[in-house]
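> next come a sequence and a model predicted from it.
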Amino acid sequence: MENPVLIFGAKGLGVVALDIFQRNNVVVYGLLDDDPNLHNTQIGEYTVLGSTDDDGFLKLIGKKCEAFVAIEARAERHDLVEMLNERRSIMPVNAIHDTAIISTFALIGHGNLIGARVAISSKVVLGHHSILHTGVVIEHDAILGDYVNIGAGSIIGSGVVIDQDAFIGSGVTVISGVKIGKGASVGAGSVVVENVPSGSRVFGNPAKKV
């Protein structure tokens, strides 16, 4: 990455992204966050410069600076990406940990956070703006939509389809061939052996509707 990156979000996920960019020798311009208590504070050598809608910093994005949205809350993440698309005509970059293993036959979109020791197998399709936490395994031919959040240590079997806005908790196993619908939620530690309808919440082993 030639340009420095400006990170949107200075809390938990923002620090994760900062660490990823540092490990990849990417220059970080600074961080933005809507919590005024964080403004002008330091995270290591980096400053929380201001709010996420500060025009003084937003105007840097595009020609001089890249952007990454490091906010886990789905609605806020949606809004910030939409703002960057509309006001700056850019897509956020990916933050990929240097210990992640990604097949050369996988297809990865924009704006994703791929954490430490994540493994993405061949012919996986990963959309845009998703979060794969530490140690997630995505087996071959799985398809993940936009804004998917997968918790640490989860295993997504081969041929699984996870639609956009779905949330998969930590330590979940999704058996091969299962489909998880749009906006569905799977509780931590669950084993998913059958399709999960859009918007539903499931939990347990085997996972059942809550």
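Structure received. On a predicted model such as this, the values are computed, not experimentally measured, just so you know.

> going forward, measure contacts between C-alpha atoms and count neighbours the same way
Noted.

> any idea which helix is longest in the chain?
Of all the elements of type helix in the chain, the one with the most residues (DSSP state H) is helix 74-88.

> and the most centrally placed residue in the chain, what does it touch?
In the chain, the residue lying closest to the centroid (C-alpha atoms, centre = their mean) is residue 131, at 2.2 Å. Applying C-alpha atoms under 8 Å, 6 or more residues apart in numbering to residue 131 gives the contacts 72, 112, 113, 114, 115, 147, 148, 149, 150.

> residues contacting the first one?
Listed by C-alpha under 8 Å, 6+ apart, the contact partners of residue 72 are 13, 131.

> so which elements touch the helix or strand residue 56 falls within?
Residue 56 is located in helix 55-58, with elements delineated by DSSP states H and E. Helix 55-58 sits against no helix or strand, with contacts defined as 3 or more C-alpha pairs under 8 Å, 6 or more residues apart in numbering; DSSP states H and E.

> so which residues make contact with that helix?
Here helix 55-58 makes contact (C-alpha under 8 Å, 6+ apart) with 52, 88.

> so which bits of it are buried?
Using 16 or more other C-alpha atoms under 10 Å as the test for burial, helix 55-58 gives 57, 58.

> let's bring in a second model and compare:
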Amino acid sequence: MSRLVIIGAGGFGREVFAWQRSSPRFLQREKIDSVVYVDDRDDLSGLPAPIVGSIEDYIPSEFDKLICAIGSPKLRRQVVEKIEARSGVFAQFVHDTAVVGLNVVAGSGLVVCPNVVISSDIVIGVHSHINANCTIGHDVVIEDFVTLSSSCNLTGGVVLEREAFLGTAVTVIPGKRVGAGALVGAGSVVLRNVPPGVTSFGNPSKSYGSRNV
């Protein structure tokens, strides 16, 4: 049997705990019999599972299956790199209610929340988060460490580059690209390519300078 270790006990970490409890197929496939958190903060209370140590001190065991539940793409990458250097093994978590079509290729550490629809011929990089109620159209490419907040809509042929962050209910029209490290604000409609490293928001979405990331 395996222990599920959720890296990060913040809001998304608590959501991941709830989602895995309502995903018996995932629990059976990964042979999960217990769940714990790893987090550097020592002032957290009311969590649904115990914190067993800090990120700095955690050493994975051969029975640990890991999920990194840190929302910030940059911070998530930094933490994952530390844990992978200690031979940590990250699971793919796809909620039992998600719909996944044909020819979908995804990397380790993927988190797919409830009621997501992933259609066909899609590539998803490592350690990306796809929050509840998102839809992903055909021929989409999502690179490493991308975050989709809830209810995003990626239409056909969209590309999200490494560490892009989409706020709640963002829509990207067919064939458009969101650059590496860019942030698209909640409710935005992307009608043209978003350059790397900028903040962009509005309908239609407009870019407003480089982010300090």
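Looks like it came in fine. Only a predicted model underlies this, so the values are computations on that prediction, with no experimental measurement involved.

> re the thing from before, list the buried residues in the longest helix of structure 1.
Within helix 74-88 of structure 1, the residues scored as buried using 16+ other C-alpha under 10 Å are 74, 77, 78, 80, 81, 84.

> aligned to residue 97 of structure 2, what sits in structure 1?
In structure 1, the residue paired with residue 97 of structure 2 is residue 99, using TM-score structural alignment.

> how many other residues sit next to that match?
Residue 99 of structure 1 has 16 neighbouring residues, counting by other C-alpha atoms under 10 Å.

> check the one 4 residues further on too.
Residue 103 of structure 1 has 14 neighbours, counted by other C-alpha under 10 Å.

> list the contacts for it?
Going by C-alpha under 8 Å, 6+ apart, residue 103 of structure 1 touches 120, 121, 122, 123.

> over to residue 185 of structure 2?
Contacts of residue 185 of structure 2 by C-alpha under 8 Å, 6+ apart are 166, 167, 168, 170, 199, 200, 201, 202.

> state the distance from the equivalent of the third one over in structure 1 to residue 27 of structure 1.
Using TM-score structural alignment, the partner of residue 168 of structure 2 in structure 1 is residue 170. Applying C-alpha to C-alpha, to the nearest Å, one obtains 31 Å for the distance of residue 170 of structure 1 from residue 27 of structure 1.

> more crowded one of these two?
In this view residue 170 of structure 1 and residue 27 are compared by other C-alpha under 10 Å, and residue 170 has more residues nearby, 22 against 16.

> for my notes, confirm that one occurs in a strand.
No. Using DSSP: H, G, I helix; E, B strand; the rest coil, the assignment for residue 170 of structure 1 is coil, not a strand.

> so what's the closest residue to it other than its chain neighbours up against?
Excluding the flanking residues, the one nearest residue 170 of structure 1 by C-alpha to C-alpha, 6 or more residues apart in numbering is residue 151, at 3.9 Å. By C-alpha under 8 Å, 6+ apart, the contact set of residue 151 of structure 1 is 132, 133, 134, 136, 168, 169, 170, 171, 172, 188.
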